[in-house]
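Participant: I need the structure of the sequence given here:
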Amino acid sequence: MKFNSYIIIAVAIISGITTSLAMSLGDIEPALSAAIVLFSVLVLGWGAGRMSGRAEIDRLTSIETGRRIQANCHVITRNRLEADLEQMQGAKGGAA
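Facilitator: Purely as a prediction, here's the structure:
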């Protein structure tokens, strides 16, 4: 797992909130409950962002693959037309 600076900052903020809540209430259980909820939201958001990013990369990859196939088809069509043109010019020149 690769952690970036945003995850570290988010964990630091969650820790700060948890510590502040624990100190103000004088009890650790509500603060831990809040930390668990915040951490769960962080993990779910991070996972959703990664899935969304992966889907976008897959979409762009499929578009690029389609463009390459299309370009290859155009090259094949051009080569066939050039071969047909040469064949027709050869037949025309041979008949004359």
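Participant: okay, CA-based contacts and neighbour counts for the rest of this
Facilitator: Will do.
Participant: Secondary structure element for Leu32, which one?
Facilitator: Assigned by DSSP states H and E, Leu32 belongs to helix 28-95.
Participant: So what's the gap between that helix and the chain middle?
Facilitator: Relative to the centre of its chain, helix 28-95 is centred 10 Å away, using CA atoms, centre = their mean, to the nearest Å.
Participant: To compare with the earlier structure, here is another sequence to fold:
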Amino acid sequence: MPTPLGERIRRLRTQKGYTLDQLAELADSSKSYIWELENKNPPRPSAEKLAKIAEQLDTTIEYLLEGDEKITEDDAADASFYRQYRKMDSATKAKIRQMVKLWGDEK
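Facilitator: Below is the predicted model:
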């Protein structure tokens, strides 16, 4: 029987158009592990593997574990974007800030 964690992983995976194999490969995991997360109640899912899965699904571990009760899907996507942004070089960050400023000026 799927758990809320499994349902969220499956929903986000299918929204991105990933098969079990594709997500497993992207998250450096196995297809059977992803299937188990989606369909069973593993006693203690690996935090390291959940972090890799969350990154590939553009979300956070918190969203996968807690879901809509505390963190919305949009909040999780924003947090994921910010993690990616923080890893960018200064020039790329400056370009993104300029684009956001231009969008804000279009009122």
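Participant: Could you get me the TM-score between them?
Facilitator: Superposed pair, TM-score by TM-score structural alignment, normalised by the length of the first structure: 0.25. Supporting alignment: 43 aligned residues with a CA RMSD of 4.2 Å.
Participant: about what we covered before: counting by contacts, list what the helix holding Leu32 of the first structure packs against.
Facilitator: helix 5-25 (3 or more CA pairs under 8 Å, 6 or more residues apart in numbering; DSSP states H and E).
Participant: okay, the angle between the helix it packs on and helix 28-95?
Facilitator: Going by axes from the mean of the first three to the mean of the last three CA atoms, to 10 degrees, helix 5-25 of the first structure is angled at 160 degrees with respect to helix 28-95.
Participant: residue contacts, the nearest residue to Ile14 of the first structure once chain neighbours are set aside?
Facilitator: Computed as CA to CA, 6 or more residues apart in numbering, the closest residue to Ile14 of the first structure that is not its neighbour in sequence is Ala35, at 6.2 Å. Going by CA atoms under 8 Å, 6 or more residues apart in numbering, Ala35 of the first structure touches 14-15, 17-18.
Participant: how many neighbours does Leu50 of the second structure have?
Facilitator: 21 (other CA atoms under 10 Å).
Participant: quick one: the residue nearest to it when sequence neighbours are not counted from Gly6 of the second structure, how far?
Facilitator: Closest residue in space to Leu50 of the second structure, ignoring its immediate chain neighbours: Ile61 at 6.3 Å, by CA to CA, 6+ apart. Look at Ile61 of the second structure and Gly6 of the second structure: by CA to CA, to the nearest Å, they are 12 Å apart.
Participant: Same check on Ala24 of the second structure?
Facilitator: Taken as CA to CA, the span from Ala24 of the second structure to Gly6 of the second structure is 14 Å.
Participant: For the residue nearest to Ile14 of the first structure, give its distance to Gly49 of the first structure.
Facilitator: Counting by CA to CA - Ala35 of the first structure and Gly49 of the first structure are separated by 21 Å.
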